[in-house]
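Engineer: kindly generate the corresponding structure for this input.
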Amino acid sequence: MPVDQTIARQHIDDLAAYVVASPTPYHAVAEGARRLTVAGFRELDETETWELTPGGYFVIRDGSLVAWRIPDTAGPGTGFRIIGSHTDSPTFKLKPRPDIRTADGWQQVGVEIYGGPLLNSWLDRELGLAGRVVIADGSATRIELIKTGPMMRIPQLAPHLDRSVNDVGVKLDRQQHTTPVWGVGRPDRSILDQLASLAGAGHDQLLGFDITAYDVAEPAVFGVDDEFFASGRLDNLSSVHAGLRALQDAETGPHIPLLVAFDHEEVGSATSSGAAGPILESVLQRIGLALGAAGQDHLRALAGSICLSADTGHAVHPNYPGHHDPQHRPVLNGGPLLKINAVQRYATDANGIAAWRQACGTAGVTSQDFVSNNAVPCGSTIGPITATRLGITTVDVGVPLLSMHSAREMAGVQDSAAITAAMRAFLAG
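Structural biologist: This next block holds a predicted model:
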């Protein structure tokens, strides 16, 4: 069943605002925290003892966020309804010594490739820098989030200098051809000076930084009927945004509704704030302890829990239709995907399928099945990692995209509101 067009447009406009405010995982978490605070959630410190009463709470660890509601009926063995997602996207990360000065007078920025970006999509775009910096403040330190406007560009070689480019395609050396330009003729300037000044500090006060590039172009709704949405970082801020909206609107049910947005999924998740790390497990255990859990209560709670692993998937590409399975043809605006894989690249099983279909039925949302073409293996998600770490039923879902991992991805306007409605029903249990 299609989502009301007015509701769908309001939702996509809010997603656009969230993406613009979130050029990095640190910004995505900060914007999520701001929205949760406005909705009455309270931030907790991991170094302090937690005392939980009915209401909403959240915890931030670097680029990851965990948020939840404690219902009036919650007890030591109450299970969880978990939405899992991730805050990071493929990009370029500043190297420790980023200033490059060429013999021809160009000033460039040394970057590492983060994740698996579609490299050619980053060419000839105005790029900004954003992230966190650690500043010396007397004998202490402070962390600041910074964001520049358009500052860099990775210029493509003109076809006059590469006559074969339109026949054999763009071939990029990952070191030589992906270095952005940010100035010319001023060898005295340093990109680090620019970053420090944004934090109100001098270069000598800049102790550390986690800075990445982002495309400064704003999201856009397009199509003859405004049915499409283009933006960077839809993988996977579309899922984080939907999870935030669903958690804020969730009705009280028999479980504890919880959203986790991990960092570092695009590089394997094996970090202290990634899905392979302990953050979710620690928070679940601490919630139980704050509710009086003892003995087998925590294990009982896990046994009664289920996780919705929300990450984007692939719609059938109109120019490459043979890359999908002949019997599974998901399209934009056809509803969120249920993702299934025989070798467990997705964690979905029969129990998870049933839970997802029940949620979609309650929400009046149509779901589409995604299964890979056997000749085109799929990627993976946080789903199998979460299922392995916690031993809970996990089902992989997500909105369909075209141009995944491009600097600018493409989604359907209807699908974002649809998956949010299904998530809301899932959390209510």
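Engineer: rest of the way, CA atoms for contacts and neighbours
Structural biologist: Fine.
Engineer: tally of neighbours for residue 103?
Structural biologist: 6 (other CA atoms under 10 Å).
Engineer: for it, helix, strand, or coil?
Structural biologist: At residue 103 the chain is in coil, as set by DSSP: H, G, I helix; E, B strand; the rest coil.
Engineer: now the element after the one helix or strand residue 33 maps to, going C-ward?
Structural biologist: Per DSSP states H and E: residue 33 is located in helix 25-38. Next helix or strand after helix 25-38 toward the C-terminus (DSSP H and E): strand 42-43.
Engineer: now do the helix or strand immediately after that following strand in the chain: everything it contacts.
Structural biologist: Downstream of strand 42-43, the first helix or strand assigned by DSSP H and E is strand 55-61. By CA atoms under 8 Å, 6 or more residues apart in numbering, the residues outside strand 55-61 that reach it are 29, 33, 36, 40-46, 65-71, 273.
Engineer: mind listing what's buried along strand 55-61?
Structural biologist: 56, 57, 58, 59, 60, 61 (16 or more other CA atoms under 10 Å).
Engineer: just the buried ones from the contacts of strand 55-61, in PyMOL syntax?
Structural biologist: Listed next is the PyMOL selection for buried residues among the contacts of strand 55-61, using 16+ other CA under 10 Å:
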select buried, resi 29+33+36+41+42+43+44+65+66+67+68+69+70+71+273
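Engineer: mind listing the strands for the stretch 51-200 of the chain?
Structural biologist: 55-61, 64-70, 80-86, 91-101, 106-114, 127-137, 140-147, 181-184 (DSSP state E, counting those that start in this stretch).
Engineer: let's compare: structure for the following, please.
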Amino acid sequence: MYKKTAEDMASFIKNSPTAFHAVDSLKKILNGEGYQELSEGRRWEVSPGGKYYVTRNDSSLIALKVGANLENYRFNIVASHSDSPTFKIKENEELEVRGKYIQLNTEGYGGMLCAPWFDRPLSVAGRVVVKEGNRFVSRLVKVDRDLVMIPNVAIHMNRKVNEGLEYNKQVDMLPLFGGSECRKGDFKKMIAEELGTEEKDIYGMDLYLYNRMEPSIWGANEEFISCPQLDDLQCAYASLQGFLKGTNEESINVFACFDNEEVGSGTKQGAGSTFLYDVLHRISRGLGKDEEEFYCALASSFMLSCDNAHAVHPNHPEKTDACNCVYMNEGIVIKSHAGQKYTSDAVSTAVFKEICEKAGVPVQFFSNRSDMAGGSTLGNIAMSHVSVNSVDIGLPQLSMHSPYETAGIKDTYYMIRATEEFFG
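Structural biologist: Predicted coordinates for the structure are as follows:
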């Protein structure tokens, strides 16, 4: 049960190397479940009992399951994010080194751990805007082979490397693409061939590096799983499964997956945008509800902000709070912060604890050390536009923001069960 769930989650992640691919994977699952796609640029025709989804920028998605009895309705919302730290390929993408190498010119996206990106097989994926006749078409591309690598400098040339090194992303982190037979222009030529189009018809590219290493289930009792992008596609996958399983005829169930959390969410498709508010408002109006009914619904709504949490590190247990610390395979994490980086409070914590009790799922609590700044997530950012009761939760993991992260084999299942109970 636990292993099969983790394997299914890892398969989803393997097919989702960028936020664009993650949303495409989500769409395929929703289409298979009979959900109807809505367009922000067209009038919505919606009805009680309907199932819908809408995307923005092809990298954020909101799905809705509308109850049949909405006399006193509310929104049950689960939110996660589709992006992960990586390296984005710049517009003028090729750099020549002494006529012998071609590197790809990249820049960091999000706050990644740099060291694990060295000496491992990488490739390129993302979206490309192609001109077809008189219109532009967005096309997904995933180069499905070992394509590039970021080589380390040998210890013989940097004897102090193991004493600590600050990486310069413009110098140290550029991937090697080709040797002396490679020429400038070969990269775009390769992308055109992947898409079956002409180079001249490529008008824009949002391309990123992705890690080619296969997911791995390991440990003395196969209790751990490692793969790319657990933060936050583990939560996105699990909460979608709970969303699909749960039904509440007196509410509108909402699954949201936002892009750009790793760079602050302040984009048109991020949690800091109007995307969530726009969708909730439009679905409410489309169902014939007036403004007063909409705001009454918001007042009784609830959101689970799902983003992974830091497990106690076996080599550095001192990095986490002595009491409010969490471990893999021991349950869903409720995150709290006195400075309000997380939305959890006494009320929302109590509500979620009861949800987990009903689901038979264990719960843990995380707070940062008081002398150490932690990260933030999308919950309190989204709340600046749609203010509802909210709790910040996640699944415990190691090596957050590495290209190869580690989590517990049981925790994906726990999240599915808890979100199914929430949506029910």
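Engineer: mean deviation (superposed) between the helix holding residue 33 of structure 1 and structure 2, please.
Structural biologist: Its aligned residues in structure 2 lie a mean 0.5 Å from helix 25-38 of structure 1 after superposition (mean CA distance after the TM-score superposition for structure 1).
Engineer: tilt between that helix and strand 80-86?
Structural biologist: With axes from the mean of the first three to the mean of the last three CA atoms, to 10 degrees as the basis, helix 25-38 of structure 1 and strand 80-86 are set at 140 degrees to each other.
Engineer: what is helix 25-38 of structure 1 packed up against?
Structural biologist: helix 5-20, strand 42-43, strand 55-61, strand 64-70, strand 127-137, helix 234-249 (3 or more CA pairs under 8 Å, 6 or more residues apart in numbering; DSSP states H and E).
Engineer: and with 7 Å instead?
Structural biologist: Based on contacts counted as 3 or more CA pairs under 7 Å, 6 or more residues apart in numbering; DSSP states H and E, there is no element that helix 25-38 of structure 1 packs against.
Engineer: buried stuff in that helix?
Structural biologist: Neighbour-count burial for helix 25-38 of structure 1 [16+ other CA under 10 Å]: 25, 26, 27, 28, 29, 30, 31, 32, 33, 35, 36.
Engineer: measure the aligned partner of the second one in structure 2 to residue 69 of structure 2 for me?
Structural biologist: Which is residue 26 of structure 1. Counting by TM-score structural alignment, residue 26 of structure 1 lines up with residue 20 in structure 2. According to CA to CA, to the nearest Å, residue 20 of structure 2 stands 35 Å off from residue 69 of structure 2.
Engineer: do residue 200 of structure 2 as well
Structural biologist: Distance from residue 200 of structure 2 to residue 69 of structure 2, by CA to CA: 54 Å.
Engineer: which residue packs closest to the equivalent of residue 208 of structure 2 over in structure 1, ignoring adjacent ones?
Structural biologist: Applying TM-score structural alignment, one finds that residue 208 of structure 2 aligns to residue 212 in structure 1. In space, residue 212 of structure 1 comes closest to residue 93 once its chain neighbours are excluded; the distance is 4.2 Å by CA to CA, 6 or more residues apart in numbering.
Engineer: how close does the one you found sit to residue 180 of structure 1?
Structural biologist: Residue 93 of structure 1 is 11 Å from residue 180 of structure 1, by CA to CA.
Engineer: what do you get for residue 197 of structure 1?
Structural biologist: Applying CA to CA, the value for residue 197 of structure 1 to residue 180 of structure 1 is 21 Å.
Engineer: cool, and residue 158 of structure 1?
Structural biologist: 16 Å.
Engineer: and those two? which has more neighbours close in?
Structural biologist: The residue with more neighbours, out of residue 158 of structure 1 and residue 180, is residue 180; 24 against 9, by other CA under 10 Å.
Engineer: the more buried one against residue 156, yeah?
Structural biologist: No - counting by CA atoms under 7 Å, residue 156 is not a contact partner of residue 180 of structure 1; they are 10.4 Å apart.
Engineer: next one: the match of residue 26 of structure 1 from residue 207 of structure 2, what distance?
Structural biologist: Distance from residue 20 of structure 2 to residue 207 of structure 2, by CA to CA: 10 Å.
Engineer: same question, residue 345 of structure 2
Structural biologist: With CA to CA as the criterion, residue 345 of structure 2 and residue 207 of structure 2 are 39 Å apart.
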